[in-house]
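Asks: Here is a sequence together with a model predicted from it:
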Amino acid sequence: MSLFKAPVGILYRLESLRSAFFRGVDIHDKKIVWTYWNKVLAGNENRGLGGGSFFALNRALLFKWIQRFLSNLDALWVRVIQAIYGNIGCLGHMILPKQSSVWVVILYAMLDLQKKGIDLFANCKKFIGNGVDYLFWTDVWIGDSTLKDRFPRLYALELNKNDSVVVKFGVILCFDSFRRPCLGGAEIEQAASLSSFLELINLNSFRDRWVWDLEVSGGFIVYSTSHWIDLIYLGSLLRLLYGWVVPIKVNMFCWRMFLDSYLLG
C-alpha cells in the first residue's frame, strides 16, 4: 500500500471485509444495509463517520514518495530516478514514459487523480531559501507564476535561461546576461517591474524546501492528504431531518430514499 498502486479489485475486497466487520456479520451473509459504505467512509464535513477509504490511503502513501523525491535531492534513489527520467523525474508531464516501473506507476496514479479533479501537486509549493534549487526564470518561486510568463520580453533577451536564483542574485544586475540592453516601451516597463520584485526578496542561508499547503507546519502528513482525497472522491452527502408529524415508517422510507440505501448486503 505504501509503494505499489493497489488494484481496484483488491481495494474492493478490503473494503468488503471491513464493511462486514463494521456491521458485525459474516461476509457471505445477505442482510439489509441501511446506508452505502461510502457514506461511512466519508468525512464529517460530508455527513459521514470519517472512516476513510483504502483508495485515498493508498494514493496518499504513493504521493509521499513524490514529496520525498522533491525534498531529498541528495538521496541515492532520487539521483537514480533523475538519471533515468530527468532532473524533475517527469513530474507534471501529461505524457509519461511507456516503460513500466514503480516510479512510472506512481506518476500514472497521480495523473489519474488529476483527471478526477484531485490535483495533489497544487498543494505542493516550494519555499525559497538560498535559491540554489530554484531556476530564476522557469520555476515558480515568487508569486503564483514564473518570471518567464510574467516578463516574456525580458526572457527573450536572456542568454542564460537555466540560471538558478542564487546565480542571478550573485551578479550586480540580473540584466547583465541579456544579449542586448533593454529598449523603450514594454522592455523598459518589464525591467522596472522585475527590479521592484527583486528588491523585496532576501535569500536565506537554509536550503530551498517544499511545503505542503494542507498542513500549517508545511510538512507532509498522510492522514490529512487521504482525508482531503476522500472529501472530493466520496462526494457530499445529504442529511434528512425527521418529521415528527408523520409515521415512523414514512420517516424510515424517506431516510433510505435520500441515502439511496436499497442494496442488500
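Replies: Received it, and whenever you're ready, just let me know what you need.
Asks: When you work out contacts or count neighbours from here on, use the C-alpha atoms and nothing else.
Replies: Will do.
Asks: show me what contacts the residue most central in space within the chain?
Replies: Note on the chain: the residue nearest the mean C-alpha position is residue 120, at 1.0 Å, using CA atoms, centre = their mean. For residue 120, the contacting residues are 63, 110, 114, by CA atoms under 8 Å, 6 or more residues apart in numbering.
Asks: here's the one I want to compare it with:
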Amino acid sequence: MVKWIVKFRNERSHLWAKVVMAIHSGGRSFTTIPIKNSISGVWKNIVQLGKGSSLKLSDVQNRLEVKMGCGDKIFFWLDKWVGDYSLKDRFPDLFAVQTDKFCLVQQRYSLTNGEIVWSWGGESPATHTDMAETWAECVKLLEGVKIEKKSDMWLWKQEDKQEVFKVSDLRSELDGMDLIPET
C-alpha cells in the first residue's frame, strides 16, 4: 500500500495517477490521497489496506515529506509544504473560496524578474478587506519558500532522516514490529 501511495505522489503526471484523481477526487473530501468509498476497485483496495494494518494511512501521510523543487507534485492547499500545517488548515477562509482546491504549487506562482510572484486562485479577486489581509498573510508565509528548477520529490521519514522510499526499508521496519501485544 505505501509503495503505491508514494508512487501516486511522485508520479502525478502519469496517466494512471491522473485516472485515480479523476475517479476518486471531488465531492466534499479534499485529501492528498483521494478515495471515494462508494467506488470499488483496485485503488480503493490499496488505500483500504492501510486502515486495518499496524501502519495506518494517517501514519503514511505524516511520514511522507516533500523535498521542494518547482512545485509540480505538491498540492498548494492540501499538502504540508510550508510549515507544519497545510494552507487549507491554516487559511480555511481562503480555501473555501478557491476554484481549484487540487491546484499544484507550480500553478500558483510565476517568476518575474527573478522574483516569485504568488497568484490568487479564487473565483473573485481577493479585494474584500478581510480576504485581502488573509491573502497578504499567506503570501508573507510563502516568501520563505525556495523554488528550484528540478521536480519535487516525496521522501519517506524514518526516525530522524528522510530518504527516497524503498519497499525493502519499509519491509524491514514492518518485520520488526510486534503486531500482537504482549499481555
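Replies: Structure's in. What do you need? These numbers come from a predicted model, not from an experiment.
Asks: tm score of chain vs chain?
Replies: Remark: TM-score between the superposed chains equals 0.68 [TM-score structural alignment, normalised by the length of the second structure]; 173 aligned residues with a CA RMSD of 3.8 Å.
Asks: thinking again about what came up before, so the residue mapped onto the residue nearest to the centre of the first structure from the second structure: helix, strand or coil?
Replies: Aligned counterpart of residue 120 of the first structure in the second structure: residue 60 (TM-score structural alignment). Assigned with DSSP: H, G, I helix; E, B strand; the rest coil, residue 60 of the second structure falls in the helix class.
Asks: roughly how far apart are residue 157 of the second structure and residue 66 of the second structure?
Replies: According to CA to CA, to the nearest Å, residue 157 of the second structure and residue 66 of the second structure sit 10 Å apart.
Asks: the more surrounded of those two?
Replies: Between residue 157 of the second structure and residue 66, counted using other CA atoms under 10 Å, the more crowded position is residue 66 (22 against 17).
Asks: which SS class is the more buried one?
Replies: Residue 66 of the second structure - assigned by three-state DSSP - is strand.
Asks: Hmm, residue 146 of the first structure is touching residue 140, no?
Replies: Yes: the criterion here is CA atoms under 8 Å, and residue 146 of the first structure meets it with residue 140 at 4.7 Å.
Asks: Now the buried members of the contacts of residue 120 of the first structure.
Replies: With burial judged by 16 or more other CA atoms under 10 Å, the buried subset of these is 63, 110.
Asks: so which of the contacts of residue 120 of the first structure hold up in the second structure?
Replies: Among these, the contacts conserved in the second structure (both residues aligned by TM-score structural alignment, their matches' CA atoms under 8 Å) are residue 63.
Asks: Can I get the contacts of residue 120 of the first structure in JSON lines including secondary structure?
Replies: Shown next, in JSON lines, are the contacts of residue 120 of the first structure (three-state DSSP):
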{"residue": "63", "secondary structure": "helix"}
{"residue": "110", "secondary structure": "helix"}
{"residue": "114", "secondary structure": "helix"}
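Asks: so which of the contacts of residue 120 of the first structure comes closest to residue 171 of the first structure?
Replies: Among the contacts of residue 120 of the first structure, residue 63 lies closest to residue 171 of the first structure (CA to CA), at 37.6 Å.
Asks: In the second structure, what sits opposite that closest one in the alignment?
Replies: So residue 63 of the first structure corresponds to residue 2, using TM-score structural alignment.
Asks: Nearest residue to that match in space, please, no chain neighbours.
Replies: The shortest distance from residue 2 of the second structure to any non-neighbouring residue, by CA to CA, 6 or more residues apart in numbering, is to residue 60 (6.9 Å).
Asks: what's the straight distance from one end of stretch 164-181 of the second structure to the other?
Replies: Stretch 164-181 of the second structure end-to-end distance (CA to CA) = 31 Å.
Asks: Also stretch 5-25 of the second structure?
Replies: End to end - CA to CA - stretch 5-25 of the second structure spans 15 Å.
Asks: Hmm, residue 131 of the second structure is touching residue 94, no?
Replies: Yes: at 7.0 Å, residue 131 of the second structure counts as touching residue 94 under the criterion of CA under 8 Å.
Asks: Neighbour count for those two, which is higher?
Replies: When residue 131 of the second structure is set against residue 94 and neighbours are counted by other CA under 10 Å, the residue ahead is residue 94, at 21 against 15.
Asks: aligned partner of that one in the first structure?
Replies: Per TM-score structural alignment, residue 94 of the second structure is aligned with residue 154.
Asks: ok, for its match, nearest residue in space, not its chain neighbours?
Replies: Per CA to CA, 6+ apart, closest to residue 154 of the first structure is residue 187, 6.5 Å.
Asks: What about that neighbour, how many residues nearby?
Replies: Applying other CA under 10 Å, I find that residue 187 of the first structure has 17 neighbouring residues.
Asks: helices and strands around the helix or strand harbouring it, which ones?
Replies: According to DSSP states H and E, residue 187 of the first structure maps onto helix 186-199. Where contact means 3 or more CA pairs under 8 Å, 6 or more residues apart in numbering; DSSP states H and E, helix 186-199 of the first structure is packed against helix 152-157.
Asks: And the helix it packs on, what's buried?
Replies: 152, 153, 154, 155, 157.
Asks: And stretch 134-149 of the second structure, by the same measure?
Replies: Result for stretch 134-149 of the second structure [16+ other CA under 10 Å]: buried residues 134, 135, 138, 142, 147.
Asks: What of stretch 121-141 of the first structure?
Replies: Buried, per 16+ other CA under 10 Å, within stretch 121-141 of the first structure: 124-141.
Asks: Strands - which of the residues you listed land there?
Replies: If you go by DSSP state E, these have 124, 125, 126, 127 in strands.
Asks: Take these and write them to CSV, including distance to residue 233 of the first structure.
Replies: Shown next, in CSV, are those (distance: CA to CA, whole Å):
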residue, distance to residue 233 of the first structure
124, 19
125, 23
126, 26
127, 29
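Asks: any idea which of the residues you listed is closest to residue 227 of the first structure?
Replies: residue 124 (16.0 Å).
Asks: ok, so of the buried residues of helix 152-157 of the first structure, who is nearest residue 228 of the first structure?
Replies: Distance to residue 228 of the first structure, by CA to CA, is smallest for residue 152 among those, at 36.0 Å.
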